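*Asks:* Give me the fold of what follows.
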Amino acid sequence: MLRLLNRHEEVVFDHISEVGNRYGLSVYPKVRVADVINLDAVGIDFSHKSFGLRAHFDFTISRGYDPLYAVEFDGPSHLTDVQRERDGKKDRLCQLSGLPILRVNSRHITQDFGELTLLAWIMETYEMQCGFYEAQERGQIPFDEPFDPFNLMTMQDGKFVHPLFLSESHRRQMRLLKESGRLQDFASSGIIADSIDGTMRGLEFIRVSPTHGLRVETAMRAQQFPILFSDLLGEILVIQLMERIAAYLAGEISAEPLVTIDQRIKHIQAKCRMRCSHSVSSLAREQAAT
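*Replies:* Below is the predicted model of the structure:
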């Protein structure tokens, strides 16, 4: 007899259910696309309609029986041309119907970035954001106040903590290292930009001397999901940079000239559309000029 979920899907299902239970969400696996999206109302061709009648979502997240969004687990098979075409059709149907879809992989369910997994962070942020906007509609929060997941606090072991501020302790470590003279800056600088295919690319760096620094680069796929993913990418970059700082201080890696970091920044700026940047003192190109 066949199983409804494979091993990886089962892990994702358990993870989604654990987070969803905290917010009264239901998780339904293997729901047919046509049972979530009204295919007759979205104006599609025969190919997309036929696909929607046959395909299913890995997981459909709902409150009660009202679908909120879909979650797809993309394993290695999603790298094939055939699967890419299917994924594209599913994404298109979600786009036309206004149904958010979140695509995750095995990295989203590891705890490499702290107590919260990336999937949990995304789901928690989405719920907090929805609650924030509902409070604005009720007049409890001013309309001109932006939603900031890093300002949210909760009580844990008698102390207020910021559960969605994944890099909080790492930023604190950087400041302490600056105060002890082991870093040149008390915090990191960086950029996040969008490539032509919609992938977000980020670079984060910090000076360890007036002429040398450490950097990390990473990317995040485009998502049809209504949260600010640049916030999450920024957190990942800082955490990865702190790991690199630790390796540098342990003598495992060397710093690189700031002029090299500046060249990488210019390369990203030339190839991508800038989304946001932040700088503690000045960007690497100014350091390289001194």
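
*Asks:* Please count neighbours and contacts with C-alpha atoms only from this point.
*Replies:* Noted.

*Asks:* what helix or strand is His267 on?
*Replies:* Assigned by DSSP states H and E, His267 falls within helix 258-271.

*Asks:* same question, Arg86
*Replies:* helix 81-97.

*Asks:* what's the offset of the next helix or strand after that helix from the middle of its chain?
*Replies:* Where DSSP H and E defines the elements, the next helix or strand beyond helix 81-97 is strand 101-104. The chain centre lies 10 Å from the centre of strand 101-104; the measure is Cα atoms, centre = their mean, to the nearest Å.

*Asks:* next structured bit after strand 101-104?
*Replies:* Defined by DSSP H and E, the subsequent element after strand 101-104 is helix 118-137.

*Asks:* run this one through as well so I can compare:
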Amino acid sequence: MLNKEIFNKYEKVTYEKLEKVCVNVNASVFPKVRLADIFPITNSGISNEEYSFALKSHFDFTIYDNKSSQPLFAVEFDGKSHRTEIQKSRDEIKNRLVKRFNLPLLRINSLYLEEKYRNLDLLSWCVEVWFLAEYFYKAQEDGTIPYDEPFSPESILFTSGNEKKFPFFLSFDIRNEIKKLFEEKQIKSFIPNVWIGTDNNRNYYGISWLYIDNEIGIFTTSGMKAQRFPIIESELLEDIMIFDLYNKLLDFFNNKRNSVLNQEIYQRVNEFEKKYRIASASLEG
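*Replies:* All right, here's what the predicted structure looks like:
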């Protein structure tokens, strides 16, 4: 008789990537841990619906500190089933509970598993940055780092086992390539332009563009759900869009496709500005 598999193929990859990061930071990954086994729900003041949900539901993955045996954060893989109204309702209850009990929750999909960002995938990037931030804040408490110095993954010069300069600055190489193309007068823009806004649910939507010359340019758009996880979504979305933008630029040089009139870019940016509240912008000029 065949036993039921605990993971689907995406969850298996997610588990392997989480384990790879956690083994180096004295943490462990546990799949399918029930919410009621993590949160002190008894007499906690949560609703009957939330109490019942916590008894029956689990996180896809929970990361624990090996020293304290305390949960650090959880990871949920949101596949196609999470698009249904029933699942959206369940996800909202889970979001309320992690907020109530102050547990970070990272929600990912299959795009987070692709190793295309300087040999990193977005899942590994998020988890590595979480642990780096913890070390950073602990060093501030110990007085090793000035208390008023902000944590920024882009400013980390080197890490052990990684030879790349600024390993967590995902668009570092691409930004340099764009600058070179500008200096060689192959494009008009000297930096990738980025505009990012939020909707009423704090989800992020952005547009990034480059001007090839005075007449034509290229652009890309993307979005990211609001996370209950200590990352700056707008900065991560900016790097993701710059990768997509650079790929479009390479396609343009190869076959002159993907370009549009600059007037169309102006119109699209204007649409974003009217529809969303500005969260961040990196603009030339």
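
*Asks:* What range does the helix holding His267 of the first structure cover in the second structure?
*Replies:* Using TM-score structural alignment, helix 258-271 of the first structure corresponds to residues 262-275 of the second structure.

*Asks:* any idea what Val76 of the second structure aligns with in the first structure?
*Replies:* Wrong residue type there; residue 76 of the second structure is Glu, not Val. In the first structure, Glu76 of the second structure lands on Glu72 (TM-score structural alignment).

*Asks:* My error: substitute Glu215 of the second structure in the last question.
*Replies:* Glu215 of the second structure maps onto Thr211 in the first structure, by TM-score structural alignment.

*Asks:* Same question for Thr198 of the second structure.
*Replies:* Per TM-score structural alignment, Thr198 of the second structure is aligned with Asp194.

*Asks:* thinking again about what came up before, okay, and the match of Glu76 of the second structure sits in which element?
*Replies:* strand 66-73.

*Asks:* what about that strand, how far off from the second structure?
*Replies:* Strand 66-73 of the first structure, aligned to the second structure and superposed, deviates on average by 0.6 Å (mean Cα distance after the TM-score superposition for the first structure).

*Asks:* I would like the residues contacting that strand, please.
*Replies:* Where contact means Cα atoms under 8 Å, 6 or more residues apart in numbering, the residues beyond strand 66-73 of the first structure that reach it are 9, 12, 36, 57-62, 99-105.

*Asks:* Any idea how far apart the tips of stretch 213-231 of the first structure sit?
*Replies:* End-to-end distance of stretch 213-231 of the first structure (Cα to Cα, to the nearest Å): 23 Å.

*Asks:* ditto for stretch 97-106 of the first structure
*Replies:* Using Cα to Cα, first and last residues of stretch 97-106 of the first structure are 27 Å apart.

*Asks:* That stretch maps to which residues in the second structure?
*Replies:* With TM-score structural alignment as the criterion, stretch 97-106 of the first structure aligns to 101-110.

*Asks:* Closest to the centroid, which residue in the second structure?
*Replies:* Leu236 (5.5 Å; Cα atoms, centre = their mean).

*Asks:* hang on, the earlier thing: distance of the match of Thr198 of the second structure from Glu204 of the first structure?
*Replies:* 15 Å.
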